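Chemist: give the three-dimensional model of this entry:
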Amino acid sequence: MPDKRLIYGILILFLVNLAQAFFTPISEDEAYYWLWSQNLDWGYFDHPPMVAWWISVGYEFFQNELGVRLLTVIFNSLSLFFLWKILNPKTQSQIRLFYGIIASVLVFQVFGFLTTPDAPLLFFTIFYLFSLKKFLEKNSTLSTILLAISFAGLMYSKYHGVLVIVFTLLPIIKIWWRNPKFYLAVLGSLVLYAPHIFWLFENDWIPIQYHFLERSSDEHFEFRKFFNYLGIYFLGAAPLLTYFIWKSIFQFKSENSFQKSIWWLAILPGIFFFFSIFKDNVQPQWLLISFIAMALVLYFHYQNRVNLKWILNLSYIGILLMLILRTLLILPEISPFEKNKNFAEAAAKFNPEFAIFEKYQEASIYKFYNPQTSVAVHRTLGNRKSQFTLWGWEDDFYGKTITYISPWVKSENSFKGYKNRNYYLKEISNYQPFDGIEIETIDQLKVQLGEEIELEVKIINHQKHPISIAGKSDFQLNINYYKDLQYEIEYAVQIPLSEFILKPNESKELKIKFKNIEKKGEFKACLGLNYQPIGTSYLSKPILISTK
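Modeler: All right, here's what the predicted structure looks like:
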């Protein structure tokens, strides 16, 4: 029979998260993942499919924000159960320390109700640590099965899951290296994970390409990223307990192999993601796996101490502040998520039947609050690829009269949208999608100022319909130079060509000529098409151009 103090804790946590899930408007990312759940698959552009599966189950019961978050609330409560089993608090002092620490961990609060891939990653990290502890204590068939399930659960949640596995197993390699049951667990997890591996293979490993090659390709090192990272890593677990967390990490001496693994998990992700700042801006949730380990190390270090006054008092203050912040998320006048609901309602007043947005977040929010409508995304300058790229829904709008909703393409009808901008609704008849056009050319070029450049390019039509380019058509080939941000264009040239038509799956090789920029420096240049009703979209990878 579980300790009644655990049961009370789980019940309180469940009810608080349930109320939060019901009253808090949907976030942009949640709406995006909800759209995944309406189109179930073994994988998606950005992440593995666990988050979509969770939402799909909950949404069967409640067709609102609560349905999106229902399984997150349930599994977060189960996380508390497994944390209790990992730490096994017995005395009144240890129980107060347990609840004080866990309630102070920000990610445990945030992903107790918000449903993003980090919510299942949080649960499966804790479940994996529970399974690993059981496996190290008792090398049984049940612990082997639990370990296999937790391996697969981590990897189905988020690709970061592999870091949890690697960083906890490295320090205890001598224990599992010659253990046949460990390899059975690995084999079992691979069997469970095989459908996603096949999906990756069939889709050209696109999430891997995105995260490791395409993501933040225009980013570069800035000192603000360095200081931002330091703030996240050293303060992000539980801000008010930061001193005690790092004191415990530096002073902690592990009593067994499991505690040794936990200490490594607290430290190594921080080192791993430190190198990301030279290209990317580290996000707080990336270090979720470290924050959970930090909380466990803090408990291990102080569990047998008598004087816990400072830790407990700071924990209580943190819990109070967290309850205030969570209450503010519900209030319409204050909640940062209320703008999403307002955006969807304002756009819906114009009754667009086929709505096209520039960002996947906008399309997802609109679709969540208006599920009967059809949406698509037309990716413009500076907007990244997304699951909409894989779906290719824009291609289904070919020849239809669509409503293009954007803050940049102006029209007579508008409403106040994000950042208090005017969002314009432009009706376009006989819409001609072109997101499925690909342009291949060289990767880099060194040229003189103002020199005439000649390039060989290949234009491929991956769409289901033909497209007419150049001449008197609505599509004109151009090239745009920029340095850091794609939409901050420094130089643009339209390329004169005779009109030609590309049928579906047809390609054409061309030699194009244009005058180089008359400015020294290092530039990136993308070839794209300018569609007369909307504007330019890039359709090639950046060309690195050096002018002198």
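Chemist: going forward, measure contacts and count neighbours with C-alpha atoms only.
Modeler: Will do.
Chemist: where do the helices of the stretch 301-450 of the chain begin and end?
Modeler: 309-328, 338-348, 360-369, 387-391 (DSSP state H, counting those that start in this stretch).
Chemist: closest one to residue 144 among the ones you listed?
Modeler: Checking the helices of the stretch 301-450 of the chain against residue 144 by CA to CA gives helix 387-391 as the closest, at 35.2 Å.
Chemist: can you point out the buried residues in the closest one?
Modeler: Of all the residues in helix 387-391, those buried under the rule 16 or more other CA atoms under 10 Å are 387-389.
Chemist: if we can go back for a sec, quick check: which of the helices of the stretch 301-450 of the chain is nearest to residue 526?
Modeler: Taking the helices of the stretch 301-450 of the chain one by one with CA to CA, helix 387-391 is closest: 18.4 Å.
Chemist: now that closest one, how far from the centre of its chain.
Modeler: Chain-centre distance of helix 387-391: 15 Å, with CA atoms, centre = their mean, to the nearest Å.
Chemist: one more to line up against the first:
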Amino acid sequence: MILRYKFLSILFMKREKILPALFIVSISLSLSSTLYFIFTLDIHPDEAYYFSWSEFLSSGYIDHPPAIAYIIKLSRIIFDGNLRIRGLNLLLSFATLIFLYYSIKILNREYYGALIIAAFSPIFITGSVISTPDTPLIFFISAYIYFSLKNLIDSVRVSVSIISGIMLGLALLSKYTAFSIYISLLVLYFLFKNRPHLRLHIVIIPLITSFVVYLPNLIYNINNGYQSYIFQLAHATSSPSFEPSKTFLPFLLSQIFIFSPFAMVIFISRLFKRDEDRKEIKHFLVIISVVPFLILIPLSLFKHIEPNWTALSFIPISILIAGELERQKAVFISSIIYQYAIFILISLQVIFSIIPLKPHIDPLSQIRYWKKTSDMIIQNLPQNKKVVTFRYQLSSILYYYSERRITSICLDRRFVKGEIGLMEAKDWVMIDFFPAKTAYEIALNVCHSQIKRIPLVISENLNIIRRVDIIYCE
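Modeler: Sure, this is the predicted structure:
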């Protein structure tokens, strides 16, 4: 124990040299590993899905706002190979760290610990590699927070308020979870009741500006029966059942894993710490970071919550813990060791599968072998038949990996019975993950001849990764 604290003391005595070096090494490792994953991992079905959006640009889509489609479209113009989908996404991820750095620096806090934790966070690494709406969401939130902090610290300026509103509007165009910030702004409006200039520049101007920026997607939803809102609301509230051990506990553990247990402990302690100086800044950061949890924790008692639904809290939490980490020597060292350990473990698992997990409990199995899956399906497709799938993942990888030669109809399995009448049995081939229950039911209804089934097994080292069934009428 004495040696341990002596080591910590020596480390912090030389912190002026060690911390900058550790910071540079950490960012370099994060970037190099991200680049390796970008070039070696197959394009994920979600990315292929958004790739198809980029070919048909719109102001909205069935389940998300349009920002990711425009980002991939621009990335395709600039880059090639896997980077044509992931290139601009990578730049946005590391630009997020720049905004995080300046947000912490403007508060005159130590930034090393917070940035190292952020750079090795699973949500950051995943978002840097796989292009999803979370990456632009986190980037635009980081920019919005930075410009809002400038107004809270410096003399308020209308131009800065407008820029922060534009960034918030672009966050809304990235993912609907950004609407939780409107709830935060409502709370801040009442908290700033004796500070009219803050009400104007932190709440009113950004809110109005962001709404104007967001208008194209609102118009899209109005013209299309509010389909995106309805889809996401159904996704967030469908199939409720009170089983906290199956829903709440996994959600809680996923958040600890994403943000790191040490960061969460410091974050919670900051919530209850009295700050007489700059309390408006603390109110701003705390409310933005807490509101998503206040919405999702009650929901998690009744249904599964995706870990990334709290993504917009990533930046304000990182800013709040900045400085506090460095003041607590043991916690700082422990958190850095933890982040490195998690980073190394994830990297080794992605590259070498060092822990032989079964695919259904290995989340990393979902990012492997999609090209192989698509190639096997394409090789076994019968000629001159139209393709029906019941999962968007299958439709999207077939479209992407066939270089847009194979288009398919993706039917919603919940409402598929209403579509059966549109199908001529002899013309269609159905593809679904095993067990293909829906495809069998349809085949039994529409086939007047023998049903043909081609089972495909995608495996690695004798471990089955996924199964796919091809079903059609002979």
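Chemist: turn the helices of the stretch 301-450 of structure 1 into CSV, including distance to residue 6 of structure 1.
Modeler: Putting the helices of the stretch 301-450 of structure 1 into CSV (distance: least, CA to CA, whole Å) gives the following:
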stretch, distance to residue 6 of structure 1
helix 309-328, 18
helix 338-348, 34
helix 360-369, 36
helix 387-391, 40
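Chemist: which of those sits most buried?
Modeler: Most buried of those by mean neighbour count (mean count of other CA atoms under 10 Å) is helix 360-369; its value is a mean of 24.
Chemist: the biggest helix by length in structure 2 to helix 329-352, inter-axis angle?
Modeler: When structure 2 is parsed with DSSP state H, its longest helix is helix 15-40. If you take axes from the mean of the first three to the mean of the last three CA atoms, to 10 degrees, helix 15-40 of structure 2 sits at 20 degrees to helix 329-352.
Chemist: so which of the buried residues of helix 387-391 of structure 1 comes closest to residue 413 of structure 1?
Modeler: Nearest member of these to residue 413 of structure 1, counting by CA to CA, is residue 388, at 25.8 Å.
Chemist: which residue is the nearest non-sequential neighbour of the closest one?
Modeler: Using CA to CA, 6 or more residues apart in numbering and skipping the chain neighbours, the partner closest in space to residue 388 of structure 1 is residue 377 (6.5 Å).
Chemist: tell me the residue in structure 2 aligned with the one you found.
Modeler: Mapped onto structure 2 by TM-score structural alignment, residue 377 of structure 1 lines up with residue 409.
Chemist: now swap in residue 125 of structure 1 and tell me
Modeler: By TM-score structural alignment, residue 125 of structure 1 lines up with residue 141.
Chemist: in which helix or strand does that match reside?
Modeler: Following DSSP states H and E, one finds residue 141 of structure 2 within helix 134-153.
Chemist: I'd like to know which elements that helix is packed against.
Modeler: Here helix 134-153 of structure 2 touches helix 83-106, helix 122-129, helix 158-172, helix 279-300, helix 314-321, going by 3 or more CA pairs under 8 Å, 6 or more residues apart in numbering; DSSP states H and E.
Chemist: for residue 453 of structure 2, which of those helices is the nearest?
Modeler: Of all these, helix 83-106 sits nearest to residue 453 of structure 2, with 34.1 Å by CA to CA.
Chemist: so what does that closest one touch, helix or strand wise?
Modeler: Using 3+ CA pairs under 8 Å, 6+ apart: helix 83-106 of structure 2 touches helix 15-40, helix 67-78, helix 112-120, helix 122-129, helix 134-153, helix 314-321.
Chemist: centroid residue for structure 2?
Modeler: residue 134 (3.5 Å; CA atoms, centre = their mean).
Chemist: hmm, residue 127 and it touching each other?
Modeler: Yes: using CA atoms under 8 Å, residue 134 of structure 2 is in contact with residue 127, at 6.8 Å.
Chemist: ok, the residue nearest to the centre of structure 2 to residue 141 of structure 2 distance?
Modeler: 10 Å (CA to CA, to the nearest Å).
Chemist: hmm, residue 308 and residue 123 of structure 2 touching each other?
Modeler: Yes: under the criterion of CA under 8 Å, residue 123 of structure 2 makes contact with residue 308 at 7.3 Å.
Chemist: neighbour count for these two, which is higher?
Modeler: Taking neighbours as other CA atoms under 10 Å, residue 123 of structure 2 and residue 308 compare with residue 123 leading, 20 against 16.
Chemist: what does that one align to in structure 1?
Modeler: Using TM-score structural alignment, residue 123 of structure 2 pairs with residue 107 in structure 1.
Chemist: who wins for proximity to residue 195 of structure 1 among the helices of the stretch 301-450 of structure 1?
Modeler: Ranked by CA to CA, the member of these that lies closest to residue 195 of structure 1 is helix 387-391, at 17.9 Å.
Chemist: what does that closest one contact?
Modeler: 44-46, 360, 376-377 (CA atoms under 8 Å, 6 or more residues apart in numbering).
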